[in-house]
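S.K.: I would like to see how this sequence folds:
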Amino acid sequence: MTTLTIGVIYVAGILFSVVYTVYGLGGSATTVSVSYGATVSICGIVAGQPTQHIQCWRNGQLFDVYSDISFESIAGGRDLFCGIRSGGSSLVCWSPDLIPKRLYYNETVTLSKLAIGDSQICSITNRTGSNVDCWRDREGFSTQNGRFQSISSGLGFTCGIQANNTYGIICFGTNSELASSIQSEFINFRMLNVAVGGNHACGVNSTGFLICRGNNDYRQIEVPNHQPFEFSALALGLNHTCALRRLNNSVICWGGGGGIMSDYELDISFESIVAGLDFTCGLTTNNLSVICWGEGWVRNGSFPLGFELPLRSILPGPCVQSGCVHCGMYTQSDTLCSGSGSICKPCDLDSLSSPVSPLSPPLPPNASRSSPSRPLRRGLLAFAIVGSIGIFAGVCTVVYCWWTGVCCGNKKIHNSVQPTITNTTHNGSQFSNSSPVSRSSTIRRQASRAFRRQRSGTSSKHADREEEFTFADLALATNNFSHENKIGAGSFGVVYKGKLLDGREVAIKRGETSQKAKKFQEKESAFDSELAFLSRLHHKHLVRLVGYCEEREEKLLVYEYMKNGALYDHLHDKKNVDKNSSLLNSWKMRIKIALDAARGIEYLHNYAVPPIIHRDIKSSNILLDTNWVARVSDFGLSLMGPESESEHRPAKAAGTVGYIDPEYYGLNVVTAKSDVYGLGVVMLELLTGKRAIFKSNDDTNDGAPISLVDYAVPAIISGELTNALDKRVRPPEVNEAEAVELMAYTAMHCVKLEGRERPTMTDIVANLERALSLCDDSHGSISSDQISIISE
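M.R.: Model (predicted):
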């Protein structure tokens, strides 16, 4: 590949990443809907299924709607929700009794941009002029002509943006007085989008600022200070407003008359948000789940703020058959749409703006209307900057090829034994690769690495060592799988404590037998995966497989029993809140457990042949034996990894929320660095005592969900680690403080967003060995430039 080609690809990749942002509106159809009234229903279009059908949650119950029919968008109102079938030919609505009614059918004139406000239903049609047609409560909702590009509905009125955008917005409906009033308040603005609430409306104008007009009894139109194009999506309720930030897709809400929604922020990344009367729901980026918050949510459903609904993963956008020519498509489209269509990325609002129209507010005296628009100038500047970077990268490539001799076939050999050392300042604000590693640290690392290679043993297959049990044997061992013997759950079933006839205590994992065909196939895959991997993996920090049972549909695995249970229970179970309730409440023991787990994972990555990626590293999969030695368990999601760290393999995202590598989740490409991320979260759990995802008010288990990574990393970077440490453990002594700091910096590097910036398991083991040794002595202080970090 030529240098010029490399530069062009680099530039194109950067420009593509700049374009993407979320553009979804409350009051308009997305893939999530909220209906309110006698009951509250939250519905979504299910991802990853052969049909993109609708699943709903109501009063704690789940139900599927038309499981054999695909829908592209849904919206909800008072006591109803509706969906447009894939292709736009039909509009189907459901009342509270779930009896469907088809309101529209036309194979030629199709529908898009569905909007429901209270009881009126409107949609844009593809007939000439992009008209808006409405159903139910039609007074004031006759067909509106004028090439509408988007619409949104509130209580008794609907507003839309016209394609030529000669006016701010067009509003119409039964509440004609309010519609006219709001329309007149936007007449001097060129709007890029609009969202309608109970009796107010908001939208982003061509200069990127959010403007709200209408009723302000609850301060719902008092927009917080913000930067141009800071907000990309809106959701408006009866008396509150929520907006999605463009930079990190977090949510901010205001209004609500001093209640929960007043100046409420949720630091979770969302794909889209949608509002009910007095609460809002969002589709999370992390695992495409739905969470809700607001006064009405707590009052009507008696559920905590940020409660994650048990819906399946929901599509982030409609699956369409046409190509995504404007702003590209989601990288996971094929998986999310199950091969039937693509999910197009929404275009930036910034890209929708253009030179100022004659009806826009006057420009400042020193501005020129003939000058390029802000987006154009920004684009040219970005192109110039990124182009320069691309050229620089190309030059560096040529220099590298010449210096190493790779381009000429004379490859230089370099010493790769000693890892690159990452240097950080005391506050963690800078990183470089220039600091020399200390001689003692290098000797210790190399000696320990050689020793680990000897003690890790072989990874060859030992299938003859595993016993085959009968189902009757295992039923007898577990008292017929009684509830009293249940001790947990794994990747494909429930785990029971058992006692074999020869007196051995074991843990028996039994696959669920009541699942449907697809779940049964998943169970089979997990069973086969664990059996295949554990039959050839033998290491003191991996849970040992004793045997298995396969009889008809019954599939069971038998493991050695881990007397002291899962790390998760010791850190988070209410029984262990007391400071003296667990041996784990010492910093030395917590560092040792992290080291044990790291050694187990290092064996999987470096010494198993072929290498193995666990894919579900979390505290509940780290078990403690009689001697409190930590062992990694549950290989139901494991995959054979690439032969080298630089390689990767495509794989559908799997794992547990809070521990999933964000790069893996976003790109569906798994590497050994995905396990590194999971272990980094576990180390943060050991340091802080908090769950991977916890509530802002941990004592009462309510409040907004918070990611442990987002909570702990800023504290480590700012030098305020002490404030974040688990208070159940006494404050670390001088030597322990150094060890804890070393473990914290290691964890911080493990949870970097990009896998290439994370350390290898070998370096993590080296750092934790050093941290453990520091608990026994105090040979001077640690500075972060002594941390062993390799990035690729």
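S.K.: use CA for all of it now, contacts and neighbours both
M.R.: Will do.
S.K.: Touching, Ala608 and Leu537? I think so.
M.R.: Yes: here Ala608 reaches Leu537: they are 7.3 Å apart, a contact under C-alpha atoms under 8 Å.
S.K.: more crowded one of these two?
M.R.: Higher neighbour count among Ala608 and Leu537: Leu537, with 24 against 21, using other C-alpha atoms under 10 Å.
S.K.: Can you tell me, leaving aside adjacent residues, what's nearest to the more buried one?
M.R.: Leaving aside its sequence neighbours, Leu537 sits nearest to Ser459 (C-alpha to C-alpha, 6 or more residues apart in numbering; 5.4 Å).
S.K.: And His614, by the same measure?
M.R.: Using C-alpha to C-alpha, 6+ apart, the closest residue to His614 is Ser638 (4.3 Å).
S.K.: residues in contact with the one you found?
M.R.: Going by C-alpha atoms under 8 Å, 6 or more residues apart in numbering, Ser638 touches 529-530, 612-616.
S.K.: Could you also give me the structure for this next sequence, so I can compare it with the first?
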Amino acid sequence: MDASSSLVLVVLTLHSALTAAAAADLPAAQPRHRRLLLQQDTNLAALPLPAKVPAVPVDAHVPSHGTGSFPAASTSPQGGDGPSEAAPTTPAAYLSRSLRWLYMVVLPAVALLLLAGLACWLLCRKSAVATIGPWKTGLSGQLQKAFVTGVPKLQRSELERACEDFSNIVASYPHYTVYKGTLSTGVEIAVVSTMITSSKEWSEHSESCFRRKIDTLSRINHKNFVNLLGFCEEEEPFTRMLVLEYAPNGTLYESLHAEDFEHIAWRGRMRIIMGLAYCIQHMHELNPPVVHPDLQSSSILLSEDGAAKIADMSVWHEVISEGKTMTNGELDHHQEQVSAGLAGNVHSFGVLLLEIISGKLPFPYPGHERSLVSSALECITNDDLSIASLLDPTLGDHIHREDELAIIGEVIRACIQSDPRNRPSMREVAARLREAIGISPVAATPRLSPLWWAELEVLSTAEAS
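M.R.: Below is the predicted model of the structure:
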């Protein structure tokens, strides 16, 4: 029973009680002589007055109602000894009786019904599954579940049907596999599964990492992020999966460096830069802040219209980290990521800026013994060189404004400073870049995102199960 049902029940009960009270307090029947008159078929003929006979006034028989202090006297054809007729009920007496009914019966009943309805509503609300409409958040809609707040739990059989018996593999890595799934509405999703196939290999540490990551991803909720739609956990067969948005245009790394991918134009690259800046700023301003553990071009996916969507797949590396000895290089890299925190993301964003405008790999490779950061620092500190010398030659000439490129160079220099304390915040970075590039947060997000429809179907599926 919800609040509206309780209100309707109260109104109907009040109406019934008042009707009964009115029926019980109807005035008594009219005097007997009036009923006799009504039974006559015709009016009585008036007798003619005899001549020269004085008219004798006839006393009008008006029943007295008394003063209220004593019962009213009544007359009857038999005289004072005959039974007197009941006096008709006055409006004041009728109102008094109705008020007594209202105070003694109706109001207590209504109060009890209201209390009972409120109690039922609170119980139903506590046990019901609460949903957040995607039209309110704009992003991933979620259910209140006992396992992880705000994320719907799905069944393996449902995901198996969506992914064609898990035969539609998009990518396979040492620790996880990515499947492409299609919901009944035609919306595409990505299902990411651990490579672990036995609960014996899944420790308490692994489960703790898995739960923390679900909680973290569910808090981000940004259109330039690969948002979480749900998760799956089953013991037989052993299953740990995340259900995410699907971005069909591959990774930013492939678009910048793979020969079989169409190169991105200058304006498209600026849109990607602004989408990344807005999303990282949003993550850093959450409470508590969310730090991306591995921000690079291979962890950035592109939507159908070329907008950037940051992905975080680090959980699959974290769940297997316990009990294994890291090499010195891995340990140093891990400690550097943890200590860098927010400033480390700012540095990674500066490197991404260089990679996007130059089309070059950020690390040394055969034929290029120097890193991209070293080349950028040389251009920044050498007056004879400029950041324009690093631009991707496939972009052609006259593809940018000089003031725009100058501000991008300033932002890169500020982000890649060696001292983390001197690096700007992502809010400052996003504001500075927006002044030069002029792309708003709305323009940087995917124009046609299927996320809302995927949300609605996942929600309905979770509720049905």
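S.K.: And the TM-score between them?
M.R.: TM-score of the superposed chains, computed with TM-score structural alignment, normalised by the length of structure 2, equals 0.54; 288 aligned residues with a C-alpha RMSD of 3.8 Å.
S.K.: List the residues that contact the residue nearest to Leu537 of structure 1.
M.R.: Applying C-alpha under 8 Å, 6+ apart, we find Ser459 of structure 1 in contact with 536-538, 607-609.
S.K.: any shared contact partners between Ala608 and Leu537 of structure 1?
M.R.: Here Ala608 of structure 1 and Leu537 have 458-460 as joint contacts, going by C-alpha under 8 Å, 6+ apart.
S.K.: Return the member of those nearest to Pro759 of structure 1.
M.R.: Ser459 (23.5 Å; C-alpha to C-alpha).
S.K.: Using just helix, strand and coil, how would you label that closest one?
M.R.: The assignment at Ser459 of structure 1 comes out as coil when based on DSSP: H, G, I helix; E, B strand; the rest coil.
S.K.: burial measure for Asp403 of structure 2, as a count.
M.R.: That count, for Asp403 of structure 2 with other C-alpha under 10 Å as the rule, works out to 11.
S.K.: brain fart, Leu381 of structure 1
M.R.: As a burial measure, Leu381 of structure 1 scores 12 neighbours (other C-alpha under 10 Å).
S.K.: can you give me the strands in the stretch 201-350 of structure 2?
M.R.: Along the stretch 201-350 of structure 2, counting by DSSP state E, counting those that start in this stretch, strands occupy 228-235, 238-245, 300-302, 308-310.
S.K.: From the chain's centroid, how far away is the third one?
M.R.: Offset of strand 300-302 of structure 2 from its chain centre (C-alpha atoms, centre = their mean, to the nearest Å): 24 Å.
S.K.: In structure 1, point out the residues matching it.
M.R.: The aligned range for strand 300-302 of structure 2 in structure 1 is 622-624, by TM-score structural alignment.
S.K.: Identify the residues contacting that stretch?
M.R.: For stretch 622-624 of structure 1, contacts defined as C-alpha under 8 Å, 6+ apart pick out 543, 562-568, 597, 630-633.
S.K.: mind giving me JSON lines with the contacts of Ser459 of structure 1 and columns for distance to Ser232 of structure 1?
M.R.: Formatted as JSON lines, the contacts of Ser459 of structure 1 follow (distance: C-alpha to C-alpha, whole Å):
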{"residue": "Arg536", "distance to Ser232 of structure 1": "51"}
{"residue": "Leu537", "distance to Ser232 of structure 1": "49"}
{"residue": "His538", "distance to Ser232 of structure 1": "51"}
{"residue": "Tyr607", "distance to Ser232 of structure 1": "47"}
{"residue": "Ala608", "distance to Ser232 of structure 1": "47"}
{"residue": "Val609", "distance to Ser232 of structure 1": "48"}
